[in-house]
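*Asks:* give the three-dimensional model of this entry:
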Amino acid sequence: MLAVFLQTLPFFAMIGLGYAAARGGMFGPEATSALTKFVFYFALSAMLFRFSADLDLWAVLDWDIVSSYLLACLAVYLLATLVALARRRGMQEAAVEAQVAVIGNTGFLGIPMLVMLLGEAAIGPLLLILSVDLIVFSSLIVILITLARDGRMRPSALRSVGLGLVRNPMIVSISAGLAWSASGWTLPAPAMSFVVILGAAATPGALFAIGASLADKSAERIEVAIWLSFCKLVLHPAAVAFTMLVLIPVEPFAATVVISASALPVAGNVYILAQHYGVAPQRVSASILISTLVSVVTVPMVIAWLSGG
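*Replies:* The predicted model follows:
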């Protein structure tokens, strides 16, 4: 446990550095927004393109991983939805709370940290579950909120879902990398150097941006935020462990990667969606703050348990 904690500590220390810089006034909201855009649209996209360009889609695509991960996510998603509805929060708030319960920070935190800790063999399973999060659940929250507001699914909402997917730089970069890999072409040396240099900025930039973005997060609705953080940090990885180790067994290393990724704290893009639709942004904000703080301990615990097992 201590060895794993020391390995993960630099990643969380970088998050802490970003938080301290923002709280100290050295890194304001505009700077945080600009850094996040740089990482999201450029550095992380370059990293994902480089990783996926070295993969064989048919060797990486494992429907057992996809189905077991999706089944576990849907179970926790349904539980969080039912608890929200039992509290009479309505379908819009229930959809946002369910999103908080299952969507972890795989892009900004999981891929940089787990690839470094577990090796580049972790890339394939990570890209699979990231694709499930982006394609299935990013679409699902839009559909549920639209249905709750309008009582029906408008063509404009479906168009918005489709455009959101094709414009997402993570989906675009993964798709472009896999397409390049399928072509059999070798990336020219200058282009590869460019992608490597740009992608190298993703890890420190993403971690610093996470910390800086936490500086303006508040801990309101603390009881609900604690429940949602418990769903994300405990129930979600437990459900994934059950489906992958018992219900739909997958290869042990892939299971280790996916369960570890499932233990990550709540993703920042859930807050962006909640703020965009005006549905419980403070609740999401508090959940991101609490889950990130607690994950300093829980993520190493999960990885240590899996490594020992």
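
*Asks:* going forward, measure contacts between C-alpha atoms and count neighbours the same way
*Replies:* Noted.

*Asks:* so what does the helix or strand V66 falls within touch, helix or strand wise?
*Replies:* Applying DSSP states H and E as the criterion places V66 in helix 63-86. Contacts defined by 3 or more CA pairs under 8 Å, 6 or more residues apart in numbering; DSSP states H and E place helix 63-86 against helix 90-102, helix 123-132, helix 236-242, helix 252-262.

*Asks:* which one of those lies closest to A34?
*Replies:* Proximity to A34, assessed across those by CA to CA, is greatest for helix 123-132 (23.3 Å).

*Asks:* tell me the spacing between F137 and R50.
*Replies:* Distance of F137 to R50, given as CA to CA, to the nearest Å: 25 Å.

*Asks:* same question for G107.
*Replies:* Counting by CA to CA, the gap from G107 to R50 is 14 Å.

*Asks:* repeat that for D62.
*Replies:* Per CA to CA, D62 is found 20 Å from R50.

*Asks:* same check on L140?
*Replies:* L140 is 29 Å from R50, by CA to CA.

*Asks:* so those two - more neighbours on which side?
*Replies:* R50 (23 against 16; other CA atoms under 10 Å).

*Asks:* residues contacting the more buried one?
*Replies:* By CA atoms under 8 Å, 6 or more residues apart in numbering, the contact set of R50 is G177, V195, V196, G199.

*Asks:* now the second one, please; I'll put the structures next to each other:
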Amino acid sequence: MLSVLNLVLPFFGLIFLGFFVARINRQPLEALGWMNTFIIYVALPALFFQILSKTPVAELTQWGFIIGCTASTFLVFASMFFIAFSRTRRIDESTIQGLAAAYGNIGYMGPALAILAFGAPAAVPVALIFCFDNTLHFVMTPFLMAVSGNDKREPLDLAFSVLRRIFGHPFIIATILGVGAAIFGIEPPVAIERMIDLLAKAAAPCALFAMGATLALRPLRRVPKELYLIVPVKLLIEPLLIYGVLNMAGTFPPVWIYTAMLMAALPTATNVFVIAQQYGVWVERASSSVLATTVFSIATLTMWLYLMTHDLVP
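*Replies:* The predicted structure follows:
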């Protein structure tokens, strides 16, 4: 148990440091702008490129794994969407609630935690899950918002916007470049390689610190009733579902299944709040979902890591 705590506590310690510093320093949320830019456009793309460029090509075409993980995410999203729609009869609110239950913090927390927990073999499943889960969310959200009437753009403009979000996202670009480098055996010059390595090492600390600061500047003012369902679905049911689906989808190395479960068990991504703010719907409750799932994930992630690292998951 001590080894698991030694693994988890530094991560949540960085989030707490960001939270604590933001509370005592009282900088506005906009002050995080350049740090978030560095994380999203430079540090995390460098990490993804570094991982994928050194990966054997055969490991990047595990379609059973990709379909199993993406289908599990979609099932969680669809289930929460229809539960919310049965209560609200609003597609836009139901979409954000579905994202809160299905869209984990796979960009900020996922890569570093999975690699630290399971070693270098976890890097490939992390990258595959990130790439295809984000594509799923980037396609579903604008489509459903357009259906709800919240997004007034023309269909062609909407389609181009979706494609831009997918293929213009720095993480997706880094993934494509990394896969290309792996296929063609391209190695950057030594100086560039060292710079990529420095940036990749900065990704996790900066991302977790920024996440903590963001949570501090968006306090939980009340507990929406939806959280009583979203929190257990996100932190407990989704990893169990992905475990079952992957065991039916094929035979994969245990590290891949554990990594997929860990990625599924991560708290709600801060992107859900950003999307809610973009469309002006369910904004405060989206912020509450991010904060609540992050707080409860301290216990649930510790539990999942203990079970997986002590061979208690069959």
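
*Asks:* okay, the helices and strands packed on helix 63-86 of structure 1 in JSON lines with distance to S285 of structure 1 and mean neighbour count next?
*Replies:* Below are the helices and strands packed on helix 63-86 of structure 1 laid out as JSON lines (distance: least, CA to CA, whole Å; neighbours: other CA atoms under 10 Å):
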{"stretch": "helix 90-102", "distance to S285 of structure 1": "10", "mean neighbour count": "26"}
{"stretch": "helix 123-132", "distance to S285 of structure 1": "21", "mean neighbour count": "20"}
{"stretch": "helix 236-242", "distance to S285 of structure 1": "19", "mean neighbour count": "24"}
{"stretch": "helix 252-262", "distance to S285 of structure 1": "19", "mean neighbour count": "23"}
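
*Asks:* of all these, which lies closest to I222 of structure 1?
*Replies:* Nearest of those (CA to CA): helix 90-102, 13.4 Å.

*Asks:* run the angle between that closest one and helix 63-86 for me.
*Replies:* Counting by axes from the mean of the first three to the mean of the last three CA atoms, to 10 degrees, helix 90-102 of structure 1 lies at 140 degrees to helix 63-86.

*Asks:* average offset between helix 90-102 of structure 1 and structure 2?
*Replies:* Here the mean offset of helix 90-102 of structure 1 against structure 2 after fitting is 0.9 Å, by mean CA distance after the TM-score superposition for structure 1.

*Asks:* what's the mean deviation for the next helix or strand after that helix versus structure 2?
*Replies:* Sequence-wise, the next helix or strand downstream of helix 90-102 of structure 1 (DSSP H and E) is helix 111-118. For helix 111-118 of structure 1, the mean deviation from structure 2 after alignment is 1.1 Å (mean CA distance after the TM-score superposition for structure 1).

*Asks:* give the other helices and strands that helix 111-118 of structure 1 contacts.
*Replies:* helix 2-23, helix 123-132, helix 252-262.

*Asks:* can I get the ones you listed in JSON lines with distance to T298 of structure 1?
*Replies:* JSON lines is the format used below for these (distance: least, CA to CA, whole Å):
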{"stretch": "helix 2-23", "distance to T298 of structure 1": "9"}
{"stretch": "helix 123-132", "distance to T298 of structure 1": "19"}
{"stretch": "helix 252-262", "distance to T298 of structure 1": "10"}
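
*Asks:* minimum distance to L71 of structure 1: which of those helices has it?
*Replies:* Per CA to CA, nearest to L71 of structure 1 of these: helix 123-132, 11.1 Å.

*Asks:* neighbouring contacts of that closest one?
*Replies:* Outside helix 123-132 of structure 1, the residues that touch it by CA under 8 Å, 6+ apart are 51-52, 55, 60-61, 65-66, 69-70, 106-107, 111, 115, 171, 174, 254, 257-258, 261.

*Asks:* and the angle from it to helix 111-118?
*Replies:* Going by the same axes, to 10 degrees, helix 123-132 of structure 1 makes 150 degrees with helix 111-118.

*Asks:* average offset between helix 123-132 of structure 1 and structure 2?
*Replies:* With mean CA distance after the TM-score superposition for structure 1, helix 123-132 of structure 1 departs from structure 2 by a mean of 0.7 Å once superposed.

*Asks:* quick one: residues in contact with the helix holding V66 of structure 1.
*Replies:* Contacts for helix 63-86 of structure 1 (CA under 8 Å, 6+ apart): 90-91, 93-95, 97-99, 101-102, 125, 128-129, 132, 228, 231, 235-236, 239-240, 243-244, 247-250, 254-255, 258.

*Asks:* buried residues, it. List them.
*Replies:* By neighbour count on 16 or more other CA atoms under 10 Å, the buried set for helix 63-86 of structure 1 is 65, 68-82, 84-85.

*Asks:* can you count the residues close to whichever residue in structure 1 pairs up with L246 of structure 2?
*Replies:* Using TM-score structural alignment as the criterion, L246 of structure 2 maps onto M244 of structure 1. Residues lying near M244 of structure 1 (other CA under 10 Å) number 26.

*Asks:* measure M244 of structure 1 to I103 of structure 1 for me?
*Replies:* Distance of M244 of structure 1 to I103 of structure 1, computed by CA to CA: 18 Å.

*Asks:* likewise for A21 of structure 1?
*Replies:* From A21 of structure 1 over to I103 of structure 1 the distance is 26 Å, taken as CA to CA.

*Asks:* so which of the two has more stuff around it?
*Replies:* Set side by side, A21 of structure 1 and I103 show more neighbours around I103, with 27 against 17, by other CA under 10 Å.

*Asks:* how about that one, what's its partner in structure 2?
*Replies:* Using TM-score structural alignment, the partner of I103 of structure 1 in structure 2 is Y103.

*Asks:* what's near enough to touch that match?
*Replies:* Each residue near Y103 of structure 2 by CA under 8 Å, 6+ apart is listed here: T73, H137, T268, A269, V272.

*Asks:* can you classify the second one as helix, strand or coil?
*Replies:* Secondary structure state of H137 of structure 2, per DSSP: H, G, I helix; E, B strand; the rest coil, is helix.

*Asks:* tell me who's in contact with it.
*Replies:* H137 of structure 2 sits next to L99, Y103 when contact means CA under 8 Å, 6+ apart.
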